Structure formats: structure tokens, C-alpha cells
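>>> Sequence first, then the predicted structure, then my questions.
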Amino acid sequence: MNERTEHSMNSTPEGGGQYYDAVVIGGGAAGLGGALTLARARRSVLVVDAGQPRNAPADGVHAYPGREGTPPAELLADGRAEVRGYGGEFISGSAIAAERHEDDGFRVTLAGGGELRARRLLVTTGIVDELPDVPGLAELWGTDVLHCPYCHGWEVRDRAIGILATGPLAVHQALLWRQWSTDVTLFPHTMGEPDEQQYEELAARGVGVVAGEVTALEVRDGRLHGVRLGSGKLIPCQVLVVTPQLTVRAGLIASLGLESTDLEMAGQVIGSRIAADASGATAVPGVWVAGNVANPTDQVIAAAAAGVRAGAAINADLIAEETRRAVAARRAPFSAQLESEVCEVVLGDRRHGL
């Protein structure tokens, strides 16, 4: 396999204006899954990676058979090496816009001012976690401030876990996290008091409820020690669970003419997503999406699988296009116009007794 080197945003990709079969925008698990699939299909592939993975603060990737507990950076480095091994290329930076080109391909504009050309696009730019407005949350995000028990529950088992309520799913969260610890406390915060049935369910499972708005986090030696209420009272806890708003990175998406749609859970809008079919194909021909940009609640392994599906679908779409062109080229010498011209010549010769 011929290896290709990584490019910086200020340089021209190898081949100077090369027209790639596919450009993958986003180098996380979904992007790498798509790029690997396409590269193994002998397609020319370039991955544009801003180097800002959503799970960067996490200690490891979980529920990924064979790679359980692998640090996110290590998993991505291994994936990049695998893509390069099949001839895939990488460029570090951000794609800020994309538009259809006159030849039915796409022109991608980079933040540094450069441009790329591609026959197909796979967008795997992920989402942004918009955290509740409580001082101290962002600094502990991914370590002691968490959101997904399947991603982090085992690592914080048996600790004192607080649930910061910001919507109607908070009681469900509290009951869910109770699976990993007997010490779970619900802070209604801005949600309002649970109703009678919810109180009964929480009590039956041994989940405490502490009224009052959380105004700050108490941090000692870089770790969460407790939450401070508006009354000034400190409630000890080691882990705080929050529900971030899961928002699609909109810039590039909007330039392609795609619009995000609301993502709902139990009747509550928890974020946004780009609508696509099972393969990741969007409403814009030639554009696929995969990973959290399409399914914000997917874990890493699901995002990688979605990238693989999208890569296979893109390859199939390219094959269909290439087959149409090959058939047209094969038929060209026997076109209707040429047959008419030949017939005219033959009939003309016969009219002259030849």
C-alpha cells in the first residue's frame, strides 16, 4: 500500500487540486469508519479533521468490544493509521462551507482559505454539548460531571451521585443511575418538584430529593466535592449528572442546504439532528451523514458502525454512477443519431444503384 502524508491547512493536498471520490468532514469514530470502508474499496479519500473529538475529556471508550477502556486519543490514532494504510489522506483543520460544483461534485471551503473537490461528501462533524448554566460544570465535564451511565456508570459505581434536573427526564435519569449506586440524590434545580407518583418511585428506589436551585459546584483538589444551593447549603456528592442540549454544528450543514430537526425524547426536545435514511443519505444528493450529527445519543461503537454503513452506501452510489457512464459510453458508437446517419447513407447508395 502506498502511504500518504498528512497535510496542514496551509498546504495543497497531494496532487494539487485532486478530485477525490469522497471527502469525509470530521475525523472521529464515524468519519474513520467511513474513510476506512471507502479506502478499502479503493476509493480516493480525504478526511478533514479539526481535532476536537466530543469525548476527548473521557478516560476511555466503553462498551466497545475489543477496545474496552481504550483512551479516545489512542483509538483515533489507531484508526487514522489504518486509514492511511489503505491510501487514505488527512488534512488538519475545519471545513466551513460546501457547495455543489457544476460537474455534479462538490467544492469544500477550508477555514484557512483552501478548497477541496469531491464527488461525494460524508459529514461526521458531530454535535456540541451545551451545558446548563452553572459555574464549574464545564471544568469538570467528562470527569466528575457526566451524562451517560453506559459510558461512565461503571467507573463511578458506588459513589455519591447527584442528578441536576433541567427537564422532565430528570426522574428517569435518577432511577437509571440508581443501577450503579445506592447513593443517588435528585436536585430538582429549575425543573420544579416531582409529582406524587415520581416521589413514590424515587422513594421506593431509595433516591433522595433535595429542593433548591444549584448555584455552584464545590471543587477540592480538582475533584467534585459537592453542590452549593442558593441557600448557601453544601450538599456533598462526587459525581453530578447533567443533561446537555445536543446541538448540531450548523455552519457547514447550512451551506449544503440541509436543515437540522428537533431530537425528542419522552416528549422533550433534547437537541437537534440531521435527518437521513438508514445508510446516512440526506435530502441532498451526494451528501451522507454519520455519527452524532445524525444520531446524537449514539455511543462510539454505534457511530463507527454508522460510518461504515455510510461508506459502503457511498461506494455503491459511485459504482451506480460509473456504471451509467460506462453504459452510455458503450452505447455511444450506436447512438440513434449515428444509426440515422448510417441509414441515410445506405438508402442513398441504394437509390443510386450502388
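Right, received. Where do you want to start? Numbers count the residues shown, from 1 in each chain.

>>> Please count neighbours and contacts with C-alpha atoms only from this point.
Will do.

>>> didn't Thr185 look like it was pressed against Ile161?
Yes - with contact defined as CA atoms under 8 Å, Thr185 and Ile161 form a contacting pair (6.3 Å).

>>> quick one, helices of the stretch 1-150 of the chain?
Along the stretch 1-150 of the chain, the segments classed as helices by DSSP state H, counting those that start in this stretch run 29-40, 72-85, 137-140, 149-152.

>>> for these, which one sits closest to Asp49?
Evaluated over those, closeness to Asp49 peaks at helix 29-40, with 8.9 Å, by CA to CA.

>>> any idea how far that closest one is from the chain center?
13 Å (CA atoms, centre = their mean, to the nearest Å).

>>> Show me what it is packed up against.
Where contact means 3 or more CA pairs under 8 Å, 6 or more residues apart in numbering; DSSP states H and E, helix 29-40 is packed against strand 19-25, strand 45-49, helix 72-85, strand 115-123, helix 300-331.

>>> For Cys237, which of the helices of the stretch 1-150 of the chain is the nearest?
Cys237 lies closest, by CA to CA, to one member of the helices of the stretch 1-150 of the chain: helix 137-140, at 13.3 Å.

>>> May I see the buried residues of the closest one?
Going by neighbour count (16 or more other CA atoms under 10 Å), the buried part of helix 137-140 is 137, 140.

>>> what's near enough to touch the nearest residue to Ser260 once chain neighbours are set aside?
Closest residue to Ser260 apart from its sequence neighbours, by CA to CA, 6 or more residues apart in numbering: Ile274 at 4.8 Å. Shown in contact with Ile274 (CA atoms under 8 Å, 6 or more residues apart in numbering): 248, 258-261, 282, 289, 293-294.

>>> and here's the other structure:
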Amino acid sequence: MDFDVIIIGGSYAGLSAALTLGRATRKVLIVDSGKPCNRQTPHSHNFLTHDGEKPADISAKAKAEVLAYPNVKFTDGNVDQARKIMDGFEVVLETKETFSSRKILLSTGLKDTLPAIKGFAECWGITVIHCPYCHGYEVKNEKVGLMMNGDHAFEMAKMISLWNSDLTLYTNGESQLTAAQMEKLTAKSIKIIEDEIIEIEHHHGILENVVLSKGDKIALKALYARSEVSQHQAFYTQLGFELTEFNTIKINEQQETTAKGVYAAGDCTTLMRSLSVTNASGAMAGVMINREMLAEDF
């Protein structure tokens, strides 16, 4: 085998796992496309010792720390195929380079499919945001909106009201809220608008107005929204593991997928997409992968 472990995805979870495995003297290869899902986000929050830093700066520092271990290698590129072979796994890059390993760790993040609303993509991760724990403090006490519907919208509105009293819920079409939910939201002075949002006016990602289908323009500081998520590549069909109903990779408490020897960590396994959670899951995966190889070899 060329390596003990190949890590597909070299952002926070992958680098955290590589650090753990590198310090365990394992021979590791990280393959990374260089396109993390938070590359447009200007600042990271809720991560001890890094609060307010640029995500790219955090990952650059982490990469330098990890590559200080001579047994950890890093290559830029995309993995085209990953497959099971005798006693391990083989990955084939788009360049046709081929590498083998005993174990595989997937830390590939999630692919966001954004609504086809003009200006949405340009503001995503900047002023169109998904998580109040990551971004809420920076827009607290401001006029904000929430573009969601149904039960999820109700629960998010309840949460966001802790940070913002001037909150409007945009169901972006006919409301799917129950009468009881609408009554509770109204009692909390949370406005409900069913008109569709057709455009987000902005300046370099800084939201200025949301434009409704009837022509109204409403100035907002930020808009909470969610994206549809999927896996970046069909490794689940190539390697034979399962996904959850949320399109995340199904793992156990040891970060192992339903395919023996294939582990996963970070955003590809959870909708709780924060750096602290991602970092911890990578460290756990590194420990558990090393533990499995020790059990095989001892």
C-alpha cells in the first residue's frame, strides 16, 4: 500500500484527522480540490482561539502545521474514483494518478444547491446566512429576515428571535405553517410575508434589499436561509456506504460509515456545520482509524 490512510478533502475535518494520524506516525495522503464550502465567508465565529478570523487563514495555518509532519503528504486535485481493492482501497485522481491505502477518510463537505434567486449566491455566507450561532451576533438587534417555510421556519424563527426582535418570516410562497404556529409568531411580533422573493439587491455581497414579486423592496441587514445539500461526488455508490435521509453520510460514534474501512468526518456527515464540530469529528476519525489498524496489526 502507498499509504495507511488517504483523506479525501483537506479542509478542517481532513486536516484535523491528518494531524492526529500524522502524530501517530501513520503515512497519510490528503487530496483536496481547494474549494471549501465557506470560501466566500469573510469571518469564522464560535471557534475558540480563532473567533473572527478568515476561514482561509485558519485552514492555511492548519495545513502548515499538519505538513510539518514528514509522513503526511498533500496533493491538490479531485478524486475521480474510489474503490475497494484487496486489503484496502484505491483512489484515482482526475489526472489519472492512482494511490492505494489501507483506510479511507471522506471529509468532502457538502454541496449547496442555492435557490435560483438573483443575488442569492453572491450574498451566500456573507449576508445571506444559515446559522445564528455562527453569524447571529454580528447582526443582533438589526432588521433581519428568514426565508423558510413550515416547521423548520417556525423553529428557526423561535431561535433567531433571541438575537433579533425585528424579524420577518418570508415563506417565499404559500405558507405551510399551522394556525397555532402563525398565532405564536404573530404574538411575538414576527411578521409573515408569503410573497415570493425574486431578487436580493446587494453591493459586493452586502445585502441592501429583498425584492418581492409584487414589487415591494424591503431593506434588511441579513437574511437567514437554507440550501438543499448533497454529496459532492458519488463515493457512496463507489464504496457502498449509506446516506441518511438528509443526504449526509451515515456514520456511527466512531466516525465509521456502513462500509468497512471507510470513515467520514465534517460537514459531509452532519447539518451542524461549524468549525468546532468539524474539527472535533476529524480528530475522532483519526483516533478511530488508528485504533482499527492497531487492532489488525497487533
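Yep, that arrived. What you see is a predicted model, and the numbers here were worked out from it, not measured in a lab.

>>> TM-score for this pair?
Superposed pair, TM-score by TM-score structural alignment, normalised by the length of structure 2: 0.94. Supporting alignment: 297 aligned residues with a CA RMSD of 1.6 Å.

>>> picking that back up, so between Thr185 and Ile161 of structure 1, which is more surrounded?
Ile161 (28 against 25; other CA atoms under 10 Å).

>>> Aligned against structure 1, show me the partner of Leu93 of structure 2.
Leu93 of structure 2 maps onto Leu110 in structure 1, with residues paired by TM-score structural alignment.

>>> again, but for Asn164 of structure 2
By TM-score structural alignment, Asn164 of structure 2 lines up with Ser181.

>>> so that match touches Glu155, yeah?
No - with contact defined as CA under 8 Å, Ser181 of structure 1 and Glu155 do not form a contacting pair (10.9 Å).

>>> Can you give me the end-to-end span of stretch 246-255 of structure 2?
17 Å (CA to CA, to the nearest Å).

>>> same deal with stretch 275-290 of structure 1?
10 Å.

>>> any chance of the helices of the stretch 1-150 of structure 1 in CSV, plus distance to Arg119 of structure 1?
Converted to CSV, these look like this (distance: least, CA to CA, whole Å):
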stretch, distance to Arg119 of structure 1
helix 29-40, 13
helix 72-85, 19
helix 137-140, 39
helix 149-152, 36
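
>>> Tell me which of those helices sits most buried.
Each of the helices of the stretch 1-150 of structure 1 was scored by mean neighbour count; the highest is helix 29-40, a mean of 28, by mean count of other CA atoms under 10 Å.

>>> hmm, who's touching it?
So helix 29-40 of structure 1 is contacted by 22, 24-25, 44-47, 76, 79-80, 82-83, 86-88, 122-124, 290-291, 300-301, 303-312, 314-315 (CA under 8 Å, 6+ apart).

>>> repeat that with 6 Å
Under the contact criterion CA atoms under 6 Å, 6 or more residues apart in numbering, helix 29-40 of structure 1 has outside partners 83, 86, 88, 124, 290-291, 303-304, 307-308, 311.

>>> what's that helix aligned against in structure 2?
The aligned range for helix 29-40 of structure 1 is 12-23, by TM-score structural alignment.

>>> Measure the mean distance from the matching stretch to structure 1 post-superposition.
Once the two are superposed, stretch 12-23 of structure 2 sits an average of 0.5 Å from its aligned residues in structure 1 (mean CA distance after the TM-score superposition for structure 1).

>>> who touches Val79 of structure 2 in this structure?
With CA under 6 Å, 6+ apart, Val79 of structure 2 has these contacts: 92-93.

>>> what does Gly88 of structure 2 give?
101-102.

>>> Aligned counterpart of Lys188 of structure 2 in structure 1, please.
In structure 1, Lys188 of structure 2 lands on Arg205 (TM-score structural alignment).

>>> Count the neighbours of its match for me.
Other residues close to Arg205 of structure 1 by other CA under 10 Å number 14.

>>> still on that earlier bit, which among the helices and strands packed on helix 29-40 of structure 1 is found nearest to His189 of structure 1?
Short answer: helix 300-331, nearest of these by CA to CA, at 30.4 Å.

>>> other SSEs contacting that closest one?
helix 29-40 (3 or more CA pairs under 6 Å, 6 or more residues apart in numbering; DSSP states H and E).

>>> between the helix it packs on and strand 19-25, how many degrees?
160 degrees (axes from the mean of the first three to the mean of the last three CA atoms, to 10 degrees).

>>> Could you check how far the match of Lys188 of structure 2 is from Gly251 of structure 1?
44 Å.

>>> Quick check: the gap between the equivalent of Val134 of structure 1 over in structure 2 and Glu201 of structure 2.
Alignment note: Val134 of structure 1 maps to Ile117 in structure 2; criterion TM-score structural alignment. Distance, Ile117 of structure 2 to Glu201 of structure 2, using CA to CA: 10 Å.

>>> still on that earlier bit, counterpart of the residue nearest to Ser260 of structure 1 in structure 2?
Using TM-score structural alignment, Ile274 of structure 1 lines up with Ile249 in structure 2.

>>> same deal with Val242 of structure 1?
When structure 2 is aligned by TM-score structural alignment, Val242 of structure 1 is paired with Ala225.

>>> With Gly60 of structure 1 instead?
Counting by TM-score structural alignment, the partner of Gly60 of structure 1 is His43.

>>> Please list all residues in contact with that match.
52-54.

>>> And for Trp141 of structure 1?
Applying CA under 6 Å, 6+ apart, no residues contact Trp141 of structure 1.

>>> What distance do you get for it to Gly222 of structure 1?
Taking CA to CA, one finds Trp141 of structure 1 at 12 Å from Gly222 of structure 1.

>>> Could you do Gln299 of structure 1 as well?
With CA to CA as the criterion, Gln299 of structure 1 and Gly222 of structure 1 are 27 Å apart.

>>> do the same with Asn55 of structure 1
19 Å.

>>> So the two - more neighbours on which side?
Shown here are Asn55 of structure 1 and Gly222; by other CA under 10 Å, Asn55 has more neighbours (17 against 10).

>>> measure the more buried one to Trp141 of structure 1 for me?
For Asn55 of structure 1 relative to Trp141 of structure 1 (CA to CA), the value is 10 Å.
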